[in-house]
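>>> build me a structure from this.
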Amino acid sequence: MSQFSQNAPKTAFTLSSAIGVYQLVGGLLGLGLFLKMIPALENPSATTWLGILLAALLYGFSIWCGFSLLKKTRSAYTLSMVNQILQAFSFGMSGVAYNYVAGLKVGVGIDFLASWVFKLRFSLSSFNFSFGTHAGISFVSVNLLALLLLYLLERTKDEAKGTLR
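Next comes the predicted model:
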């Protein structure tokens, strides 16, 4: 048996634990920043409260995914992959905008203005979901860090398959 195959489960658990901590901290940070913003809102509408609820659910989901990876449950990898897929793409078109990041975003994107503008984007635990506003904003962005984490989760899932609870 090769040295790599003997260490594969240990490496998988170390990497998955690091991703678990990352998702846990990213969710807590996002939730904390978001809850800190609520008192500054002046006369929030029902749709604003709906957005706040959606953000809280997504950040709570990231926290749950982090705990699941740390506990090494069978569903942890699938849930964590869903969490990263939700963070992998951001867009804004025709009055609809979506951006969710629980942790870090290292993204590349295109703003569709009078001409296409390519951008490199960095952000820390951010959320935006709007419908019917920002009609002039058109962009598409890909979170490269989320894609990397998806790859690593898939790889460690296969290596740790026999040792999950």
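>>> going forward, measure contacts and count neighbours with C-alpha atoms only.
Fine.
>>> please enumerate the helices of the protein.
All helices of the chain, identified by DSSP state H, fall at 3-37, 46-71, 76-88, 144-160.
>>> mean neighbour count and distance to residue 108 for the ones you listed - can I get that in CSV?
As requested, the helices of the chain are arranged in CSV below (neighbours: other Cα atoms under 10 Å; distance: least, Cα to Cα, whole Å):
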stretch, mean neighbour count, distance to residue 108
helix 3-37, 18, 20
helix 46-71, 19, 22
helix 76-88, 21, 11
helix 144-160, 18, 7
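>>> now the other sequence, so there's something to compare against:
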Amino acid sequence: MSVKNSLKINSLGYYQVIGGIVGIGSTMRFLPNFAIIHAGIALLFGAIFIMYGFSIFCGYLLLKNRYNEDLKFSTYNQFIQVVGF
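Model (predicted):
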């Protein structure tokens, strides 16, 4: 793999890790706004935390330079984020 492609993949990895951390932080900021957390809200927040955690996981794998499987995970993650938008 060329250095240019490696730099792009590492940039994507950092983007995913930082985006996941920022997403978890901003989601946690909204938790105190709920006086009572019902099962539906807890399920929603659980799904949100899992998706941001998956983003961090994908970015971590990309930064470990194991590109074969990790680009698949990253592609799935990006697809989920586009659908989520």
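>>> superposing both, give me the TM-score.
Once superposed, the chains reach a TM-score of 0.91 (TM-score structural alignment, normalised by the length of the second structure), with 84 aligned residues with a Cα RMSD of 1.2 Å.
>>> hmm, back to that, out of the helices of the first structure, nearest to residue 130 of the first structure?
helix 46-71 (8.0 Å; Cα to Cα).
>>> residues in the second structure matched by the closest one, start to end?
The alignment of helix 46-71 of the first structure onto the second structure (TM-score structural alignment) spans residues 39-64.
>>> and the gap between the nearest residue to residue 45 of the second structure once chain neighbours are set aside and residue 16 of the second structure?
Leaving aside its sequence neighbours, residue 45 of the second structure sits nearest to residue 27 (Cα to Cα, 6 or more residues apart in numbering; 7.9 Å). Distance of residue 27 of the second structure to residue 16 of the second structure, computed by Cα to Cα, to the nearest Å: 16 Å.
>>> how much does stretch 4-13 of the second structure stray from the first structure?
Compared with the first structure after the fit, stretch 4-13 of the second structure shows a mean deviation of 0.5 Å (mean Cα distance after the TM-score superposition for the first structure).
>>> what range in the first structure matches that stretch?
Under TM-score structural alignment, the match for stretch 4-13 of the second structure in the first structure covers residues 11-20.
>>> follow-up on the earlier one: please say which position in the first structure the residue nearest to residue 45 of the second structure maps to.
Checking with TM-score structural alignment, residue 27 of the second structure has residue 34 as its match.
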